[in-house]
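>>> the sequence isn't on hand, but the structure is:
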């Protein structure tokens, strides 16, 4: 296998393990509530804090620490943050009896993981020619969905057999024993630095990559860039997407246990099946968007039906029908996932793509990733209903559809 594809597969593995570290807390909220005798209101508030504080730190890191990572280099940065996020995962288990310290571990985990995506984007830019860029990015991006599928089947049995703290320790070991050595042996900051790359592959990469856009003399100010109505609409849609996506990620396991009364086996399938559908949906929406050049309109329609599907999923009684409509929810929201960065890259000038996308990601996560789980938790705390908590996310789906409709009228892409 050529070195650039080896690197992409290694990055995929790091994404899977990092995302499992990120998701682990969503599987233990019920156990934590029993250990600490939390009321239903406390479950809503503290469960929301454990997820929202992570995304708050993650968004800040994405915006502010990326320049530091760029100075260190992608390889060294990724190796460092693998060590850090493994340590902070262990810290969450060690200090779980002190909620404030466990919350701190989530903040530190978010700060460390926030550098992961900017550094992988830098590697993709340097290693993959333009004609391969989507495939190169796609390999490691699909790690998110693999983690979402594997999560229930890996983490729930670990919790059942060994307890949730030992599950945290296993994830930390996976990072140190698998991700760290793989990055050390197979990831290099540039093709020129790789000691085992062939002359043919090196020449092919050098002919196909564009100059580093951050060195362009035509760079505009970020302030001026983010005054663009098109980018502001795109950013609003991204924040709303993060509210819905992270709200679902953070609360679906607890919803299925507390509101639906699922056992461990049922829970594993109820969580994994919808995200398994997302892998096929990515290819479907990508093909349709490229074929029709109506990515924004497709995302608008997709978000509208995401809201409809979510409402139906929460009203139905039997587990198979609930799971089917959660599958539709994930399939429809994927219409936006496949369009988001294509739209952002169309709006942001090439000379600012790295810094522009970094700030775009950070603001989107801060505005959406932190508030989505917190809003669900607040609704649960106020109403005592997990169904109402998840249902609150449907309103943001319809708002996102409206924002994307406005964007589609101004930008045909």
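Perfect, I can see it now. Nothing here was measured: the structure is a model prediction, and the numbers come from that model.

>>> drop to CA atoms for contacts and neighbour counts, all remaining ones
OK.

>>> count of neighbours near residue 265?
Number of residues near residue 265 (other C-alpha atoms under 10 Å) recorded here: 12.

>>> now it: which helix or strand?
Using DSSP states H and E, residue 265 maps to helix 264-292.

>>> any buried residues in that helix, and which?
267-268, 270-279, 281-282, 285-286, 289 (16 or more other C-alpha atoms under 10 Å).

>>> second structure follows, compare the two:
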């Protein structure tokens, strides 16, 4: 027997606050768990024995082991959990990655650190596609840029903006172990109870796909993902992930190399992400109002990519930070919320979770791993983090061009395109 399908009016009193707000807070904590290592590395490397000549090499692996697990888990997690209730999946994931984060605070071994970071990557990788399932099931197509901003964007960038400001003083005052105890403890003490209370089963959602909850197996094909053009989205996401992770994994050390220390280092590390949060509100409204999501998202890669390429031409440390701030702020607010709306509106409903997992797994995991290692290796060869940033900037420009080409293909007559979900709109 099918569960009662609530109308949007019946569900409208809860999704934005209970669903969106809870997932926002959960995403905030998840990004604290991802970025705490970037803040803790100077002291942690001394305690675990890889300070000195091995620092750049071991740090690169320590930062990117998360992404290795994240890559595999996004892809497989999106596919294997598509018929599971996203609330239950999310609860298990938060519990496991929080325990792994707390465990790092107790360790004296590099190998335990790496294993815990892989567990963090696997569980957060399985968790990520569930957010797209919540956004598609609980919000109408006209609301999805704003919904994705709440569900996936604000928590992420608020954590990056406020996290460095909060975590850096905590690290300076109490050391790296307390940092991991606090960030892991937040998941167990705050997020798990919050999700248990506020998140609802997908069967109650107003925009859920009935086939997902039927006894009939839904087969996935390339057409389910929008046809061959889906590969353009994957490449675009690889490029954007290189920009995001290349800067995010290394920015505390980049800022330190530019002469900022203490609280000024925390502020300089945070301002790019604060700019993203401030710009996201007006850009999300413009995107939903104009439906020009492809153009806005493409410019969100093209312009920042060009700005990053020019970093070595600037001598002032303050101006370098300002350029990174403008690039990251504009990229994050323009690209990130729109790309998920485009994905959710261009794939079949049953492919929403798998598509999110494949794109985020290959893109964020693969692109992020490449970027993290690239910046570290370029630093070892040149003594500058900016050399790696320039290479990333070139790839990001190519990613923007790839998305524009995808948009052109989407404007083909409907008869020449694979069938999409029933709630899909014309993509511009």
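Received it, and whenever you're ready, just let me know what you need. Because the structure is predicted, anything quoted here is derived from the model rather than measured.

>>> just give me the mean distance for whichever helix or strand comes after the helix holding residue 265 of structure 1 relative to structure 2.
Per DSSP H and E, the first helix or strand lying C-terminal to helix 264-292 of structure 1 is helix 295-315. With mean C-alpha distance after the TM-score superposition for structure 1, helix 295-315 of structure 1 departs from structure 2 by a mean of 2.9 Å once superposed.

>>> how far off helix 264-292 does helix 295-315 of structure 1 point, in degrees?
160 degrees (axes from the mean of the first three to the mean of the last three C-alpha atoms, to 10 degrees).

>>> of all the residues in helix 295-315 of structure 1, which ones are buried?
So helix 295-315 of structure 1, judged by 16+ other C-alpha under 10 Å, has buried residues 295-314.

>>> cool, stretch 89-105 of structure 2 as well?
89-91, 93-105.

>>> and these, which two are the farthest apart?
Spatial extent of those (C-alpha to C-alpha) is set by the pair 89 and 105 at 25.4 Å.

>>> need the contact list for residue 217 of structure 1.
residue 351 (C-alpha atoms under 8 Å, 6 or more residues apart in numbering).

>>> what's the distance between it and residue 122 of structure 1?
19 Å (C-alpha to C-alpha, to the nearest Å).

>>> ok, residue 218 of structure 1 next?
In terms of C-alpha to C-alpha, residue 218 of structure 1 sits 20 Å off from residue 122 of structure 1.

>>> of those two, which one has the most company?
A direct count of neighbours by other C-alpha under 10 Å for residue 218 of structure 1 and residue 122 places residue 122 higher, at 17 against 12.

>>> trace that one over to structure 2, please.
In structure 2, the residue paired with residue 122 of structure 1 is residue 133, using TM-score structural alignment.

>>> wait, doesn't its match sit right on residue 352?
Yes - with contact defined as C-alpha atoms under 8 Å, residue 133 of structure 2 counts as touching residue 352 (6.4 Å).

>>> right, and residue 284 of structure 2 touches residue 147 too?
No - Residue 284 of structure 2 lies out of contact with residue 147 (C-alpha under 8 Å); the separation is 9.3 Å.

>>> got a list of what the counterpart of residue 24 of structure 1 in structure 2 touches?
Under the alignment (TM-score structural alignment), residue 24 of structure 1 pairs with residue 36 of structure 2. Applying C-alpha under 8 Å, 6+ apart to residue 36 of structure 2 gives the contacts 167, 179, 180, 183.
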